[in-house]
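Novice: Pasted the sequence and its predicted model underneath.
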Amino acid sequence: MRQGAARGALELGALGVVFGDIGTSPLYTVQTVFSPSDPHRVHVSSGNVYGVISLIFWAVTIVVTITYVLLVMHADNDGEGGIMALITLIRRRSMPSKRRTALILAALGIFGASLFFGDSMITPAISVLSAIEGVQVAAPSVATIVLPLTAAVLIGLFVLQRLGTGAVGRMFGPVMVLWFSVIAACGIHGIAGNPSILKALSPTYAGAFLFGHFGTAFFSLAAVVLAVTGAEALYADMGHFGRGPITRSWLFLVFPAVILNYLGQGALVLADPVHAISNPFYLLVPAWGRIPMVFLATAATVIASQAVISGAFSLTQQAAQIGYLPRLRIDHTSEERAGQIYVPWINWALCVAVLALVFTFRTSTALAYAYGVAVTGTITITTLLFFYIARQQWRWSLWRVIPIAALLLTVDGLFFAANLTKLPHGAWLPLAIGIVVFIVLTTWQKGRQMVTLQRARDEGSLREFIDELHGRKPPLLRVPGTSIFLNRGKETAPLAMRANVEHNEVLHDHVIILAITTLPVPHVADADRLEIDDLGYKEDRIYHVTARFGYADIPNVPSLLPLVSAAGKEHALSGGKISYFLSTIEIRRGNTPGMSRWRKRLFVATARLTADAAEYFQLPRESTVIMGARIEL
């Protein structure tokens, strides 16, 4: 009984977080396909309606159910999903002979992750705007409040991010259960009025439309793909809820509900082609229920937006921990759930970008033109990386990989190509955002490598430094207490420790040189957390400790002290006051070869966003000493 309740709670939570984006796609997908303002609109006719609804059904089936639920979600990184999981799987398990290919695919994956930032800007804008546009259907006289009301809802959403989603999160699941139940009921009502729409479930209608009217159908794919926006969330949130709950929620509630609603909208357009295309989602709702539906849709789209914003926070944290971004200030908004984080800089950058999108594009239909490129790009890259893993790591045979990969990548490629036709109409925006983010990520990684090399030269060998200390005559003065010097690794000496010895000629009774290592796995168990080395001179009471964290772990240094004691070094922490020492680096642009001048400027500018190291590692301010140095690139 208890196990069933826990499983039900996970499925309810998955409904509230995972399916918000894809579950609100019926708000704008069919409307966008037939929109008169679309330069490549599909004209309403019986054959076109059947073809479009059939394409939507098979797009959702192939991309979401087959690609993600049945295939990609099996490629988990210790239970974690998302494109970052695929990147780390490729980097961690690639054979030496395939190293170059693995690096190229990892770079492609980073570009896919970069496109997600474009998605995280457009999703809140189009979702909330499309929901509030229902006011125009229910009460046309107050249509002028749509943009101000949308802006107010979005600002409120971003303001509330700092409070976390703990209390609100418990409401997400029930709201989405109500949402899916209502849109399914509306769909059934529409189907009952014109049951012939059920013929669209046959792939012959999708095939006839695609191949019989390829010019029209190809351009329609740019709007049809809106039905699968949010597919990446199924995979990205797998670590929070597990494959089973997400799969069951999709197959038994979400998939049937959205398909019933699409069929109902198709039936309505068949019955009233002139009037219904203005907003088939809201016109499918009985007149008495449209105002309540506006409120329910707004709640559902806020939830969808919350999921994408939280995903941007998580992606930022993971990118920083594997070396593609500087450490940003991260607030943990829940004591119970480490994954609930708030990144202020990202939050307000997204807020400005989302509001700019709303007031620039002004309608959800116009925003839809810009929406598909980021989504289809990420899906295509995810599919490609999955089949590389399936072939190289799982040893799938070629006869198994080639036909499945060819089918799925052809579908993904058609969607991506169709969305490229929208470049002059706004699709350039998420692509440009993705390119800019990709340049920032790769520039930071390259610049960080250059800084690391120069810093290693300045720090010198740790072994040689310890040998010098051991052989020093007279011995260095030791004072009561324990000092913890944070360092980058085990090869070089901490700059702060070297400066302390050279200028103050003193060390504490016990010294711990602590290196934080982020592994390409989401979590590391406490039993595997530490590696302790006395550096060959046990009597010197100087220890090197390597602390391993996963990219989804919180790098809390004080929390390591009980683990150090448990590892047999309790005497090192029982001598009184504990002091933490940090080495900070000021980076200046110089003439070091290896990076163009404009990328050096970008690297230095990005470095200014770096969060305070003491705050990042959660060091107590009153016990932390910071020493600085300068490096020129």
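Specialist: That came through, no problem.
Novice: C-alpha only now, for contacts and for neighbours.
Specialist: Will do.
Novice: after the longest strand seen in the chain, next one along is what?
Specialist: Criterion DSSP state E: the longest strand present in the chain is strand 506-519. As assigned by DSSP states H and E, the chain's next helix or strand after strand 506-519 is strand 530-533.
Novice: Quick one: distance of that next one to the chain centre.
Specialist: 33 Å (CA atoms, centre = their mean, to the nearest Å).
Novice: this is the other structure I want to compare:
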Amino acid sequence: MDPQLSPDACSHHIKKETWKHTLLLSFQSLGVIYGQLSTAPLYVFGTIPEKDIASEETAFELFSFIFWTMTIISLLKYAFIVLGADDDGEGGTFALYSILCRHAKVGLLPNDRAANEVMHYEAGSPFRIKAESRARRAIEKHKSSHYLMLFLALFGSCMIIGDGVLTPALSVFSASSGLQRSLSDMSHMFSYSKSRQESISKDLKRYVPVPSACAILVCLFMLQHYGTHKIGFMFAPIVIVWLFFISGVGIYNIFRWNHHIIYAISPVYMYKFIRNVHIKSWRALGRIILCVAGSQAMFADLGHFSKKSIKITFLCLIYPVLILCYAGQAAYISKNLHVKNFNHLSESVPEHIRHFFIALSLLASAVGSQATITASFSIINQCLSLGCFPRVKVIHTSDKIHGQVYIPDINWLLMLLSLTVTVGFHDIIKIGNAAGLAVVSGMLVTTCLMSLVIALYWEKNLLESVCFLLFFGFIEASYVSACMLNFHKGAWYLVVLLIFSLTIMLAWHYGTMKKYEFDLQNKVSTEWLTDLSPGLGVSRVPGIGFIYTDIVMGIPAFFSHFITNLPAFHQVLIFVSFKSLPVPYVHPSRRYLIGRVGPKEYKVYRCVVRHGYCDHIRDTDGFEEQIIGSIGEFISVEENDFESLTSPEGRMIVVGKPSSSPDGKALIPMNDTSSNVGPASLANNETQVSPLNDITEIETSCSAPVKRKKKVRFMLPADSPKMRDCVREELQQLIDARESGTAYFLGQSHLSVRNGSDFLKRFLIMMYSFCDRNCRQPPVALNIPYAALVEVGMVYTI
């Protein structure tokens, strides 16, 4: 990527990562990324019915599958190959999709050619497509392939969200079941009758696992607002103790019960399993895939850490410890087929430390859920930025690592769904069946997208891409077939969850796309606005008007509708467009693209704010001041700037870097703590607050109390002999307009479907309208003060 587009100090990306920082991130990753992988032994063998493990040979064969599945998928695929396909340090399904959008032109949001040039304009831009190839031409030519890639990206995202619902329920419930068995064993120490002991066991099974699991889940989700950084430090010590404990127990079991389990790493045991396979034994593979549950978090949570830290931790600690643990458990199972609940991890722990293990497993199970929850936040944040998820509040929990986010609405929704799964199923086998399908389906989507990245982005030989797809795709497809055999035993819940979440994503994307197409088709030319004269009854009033619009060329239909009904607009107009680009970050110095709309005397400007899918510019304080400062820079360098884009509306200049003029910045910001915020009007709006500052509740009546709010005022440089008089005059007019007040114009769209439209179109538009009414509203998302907001309603007939 062009270094101009890569964030420096404000990015998660560190050019020269020190060993100290790598070790620190490795330590934190234990509590966030590897919690799920580390706690998988709690339920991998435990989700397999006891009757399906009928002999010592079966235990050896299942361990052989675990060893090679972890080696091929977790180690080879994710640690060595997929981690190399990061999108400027970001990972996940949408990171792969954004790479394809840039390098294969598969994006589906419509743009006219001029608007596309404006959005992607950059000197030395990484958006320029690489040399044509047969594969790239074929993909670009067939529109169906574009829809297929978007569907794969959304499908993979839904699988990660589904994993975020099921894994917390699975890991916590499995640990709680161990607690119930431990208490049941303690009851046998008392001299109760056999019937009394059976009654106690039933009561413990009914009243211990589900309530304790629910209590732990509630506590876990309540901790999420502290952010990845703090949670990583809190959870990492627990994972370290857990890893050393289970590795020690594994070594003990290997030498205590059956050291011949080491021979099971031979693929011959897998061959024996497949040779004698039948439906019941094949179903067991749907639970074995849970041994790699959490491997996808290595890639999905990449934005929270670094590739080096993730890889070092996995190779040096996670992988060898888990192999030892599974080997020890399989060794115990092979010699204890007569013991009740022999396939549960707690039974393989020596009795004198079993109670300590139960307490530790309860803590570790909560940690194990963190990886999927964090991955869900990351993937939804990416979907949101690319217009594939309804507006929700995103809180960035770190100023240094921008990939660390917390989404309150999603957090509570995941908690509710996890509790529903725990209470509704209260069966580790059924929950495991659904979780296994979620894990392997997400991995299969990653394999499909990764094969395209190898061919189109890495530009490897087509044979290498096909081999990657066939090798890993065949393995994962085999596991999918095993999971589908358990569809009626719990896996159906994942399908219901998939239909629900995928419908919302597709409906939101469809509605966004149709709304944008309507805006493009009904926009008004710039001449329509600039040709308006006082003779036509249109007047200019003091102040600045910010018009928020999705289009980057022309006048939006809602604003022309407003002018037609109320023929007046502000002394200075600024058309602001937020445009998400298929990159993780856009450097602040390259973020604003400023240009004029019409002749200078009209003082109408356009500001295109370009951002990546991990940027959080809409939550940045002082956004209004940044735009005004950028326009001031544009005015001062307009005549002499040679790095500009000539658009149909005129020149547009990238603004944000320090001014190269000897006079410094065109406008000097000054903090003013005595500004008043009161009722707003179009003629004289005295509300002078940033649209991205915290919203202050303001009464709109005439008797409303005036509230005090900080603002940034501007002044011209004291001594600037090289600044021309016309430039100084225009800058002074901009300052005066700011002092007169600011108003914000938003289009309030109401989508309706044309008569005669098919059911699918009506359903998608209905779902979009429902989500639009109930999600976070644009004024809130933009932090616009309601006292200064002007909403213009329009009906969009789709």
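Specialist: Cool, got the structure. Only a predicted model underlies this, so the values are computations on that prediction, with no experimental measurement involved.
Novice: Where in the second structure does the longest strand of the first structure fall?
Specialist: For strand 506-519 of the first structure, the aligned range in the second structure is residues 568-581, judged by TM-score structural alignment.
Novice: The longest strand of the first structure vs the second structure - mean distance after superposition?
Specialist: Superposed on the second structure, strand 506-519 of the first structure shows a mean distance to its aligned partners of 1.4 Å (mean CA distance after the TM-score superposition for the first structure).
Novice: where along the stretch 651-798 of the second structure do the helices fall?
Specialist: For the stretch 651-798 of the second structure, applying DSSP state H, counting those that start in this stretch gives helices covering 725-740, 759-774, 778-781.
Novice: between the ones you listed, which gets nearest to Val440 of the second structure?
Specialist: helix 759-774 (28.6 Å; CA to CA).
Novice: and the closest one, which residues are buried?
Specialist: Neighbour counts using 16 or more other CA atoms under 10 Å place Lys761, Arg762, Leu764, Ile765, Met766, Met767, Tyr768, Ser769, Cys771, Asp772 of helix 759-774 of the second structure among the buried residues.
Novice: Now the terminal residues of stretch 556-575 of the first structure, how far apart.
Specialist: 22 Å (CA to CA, to the nearest Å).
Novice: how about it: buried residues?
Specialist: So for stretch 556-575 of the first structure, counting by 16+ other CA under 10 Å, buried means Val557, Leu560, Leu563, Val564, Lys569, Ala572, Leu573.
Novice: Same question for stretch 522-539 of the second structure.
Specialist: Buried residues in stretch 522-539 of the second structure (16+ other CA under 10 Å): Lys523, Val524, Thr526, Leu529.
Novice: now do stretch 770-786 of the second structure
Specialist: In stretch 770-786 of the second structure, counting by 16+ other CA under 10 Å, buried: Cys771, Asp772, Cys775, Pro779, Val780, Ala781, Leu782, Asn783, Ile784, Pro785, Tyr786.
Novice: Ok, stretch 618-633 of the first structure next?
Specialist: Neighbour-count burial for stretch 618-633 of the first structure [16+ other CA under 10 Å]: Leu619, Thr624, Leu633.
Novice: my read: the last one touches Asn591, true?
Specialist: Meaning Leu633 of the first structure. Yes: using CA atoms under 8 Å, Leu633 of the first structure is in contact with Asn591, at 6.3 Å.
Novice: quick one: which two of the buried residues of stretch 770-786 of the second structure are the most distant?
Specialist: Cys771 and Pro785 (22.7 Å).
Novice: got a list of contacts for the longest strand of the first structure?
Specialist: By CA atoms under 8 Å, 6 or more residues apart in numbering, the residues outside strand 506-519 of the first structure that reach it are 321-322, 476-490, 494, 500-501, 541-551, 555, 572-573, 575.
Novice: Mind doing that once more with 7 Å?
Specialist: Strand 506-519 of the first structure is contacted from outside by 321-322, 476-489, 500-501, 541-551, 572, using CA atoms under 7 Å, 6 or more residues apart in numbering.
Novice: Can I get the buried residues of helix 759-774 of the second structure in CSV including distance to Leu498 of the second structure?
Specialist: Shown next, in CSV, are the buried residues of helix 759-774 of the second structure (distance: CA to CA, whole Å):
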residue, distance to Leu498 of the second structure
Lys761, 20
Arg762, 21
Leu764, 16
Ile765, 19
Met766, 19
Met767, 16
Tyr768, 17
Ser769, 20
Cys771, 17
Asp772, 20
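Novice: Now the longest helix along the first structure: buried residues?
Specialist: Ranked by residue count under DSSP state H, the longest helix found in the first structure is helix 99-132. By neighbour count on 16+ other CA under 10 Å, the buried set for helix 99-132 of the first structure is 102, 105-106, 108-132.
Novice: give the contact list for the aligned residue in the second structure for Ser305 of the first structure.
Specialist: Alignment note (TM-score structural alignment): Ser305 of the first structure maps to Ser369 of the second structure. By CA under 7 Å, 6+ apart, Ser369 of the second structure lies in contact with Gly35, Gln36, Thr167, Pro168, Ser171.
Novice: Thr624 of the first structure too?
Specialist: Ser579, Tyr580, Phe581 are the contacts of Thr624 of the first structure under CA under 7 Å, 6+ apart.
Novice: do Ser418 of the second structure as well
Specialist: Taking CA under 7 Å, 6+ apart as the test, what Ser418 of the second structure contacts is Val165, Leu166, Pro168, Ala169.
Novice: separation between the last one and Gly162 of the second structure?
Specialist: Right, Ala169 of the second structure. Distance from Ala169 of the second structure to Gly162 of the second structure, by CA to CA: 11 Å.
Novice: hmm, back to that, if I look at the residue nearest to the match of Ser305 of the first structure when sequence neighbours are not counted, how far off is Gly286 of the second structure?
Specialist: Among residues not flanking Ser369 of the second structure along the chain, Pro168 sits closest, at 4.5 Å (CA to CA, 6 or more residues apart in numbering). Going from Pro168 of the second structure to Gly286 of the second structure by CA to CA gives 18 Å.
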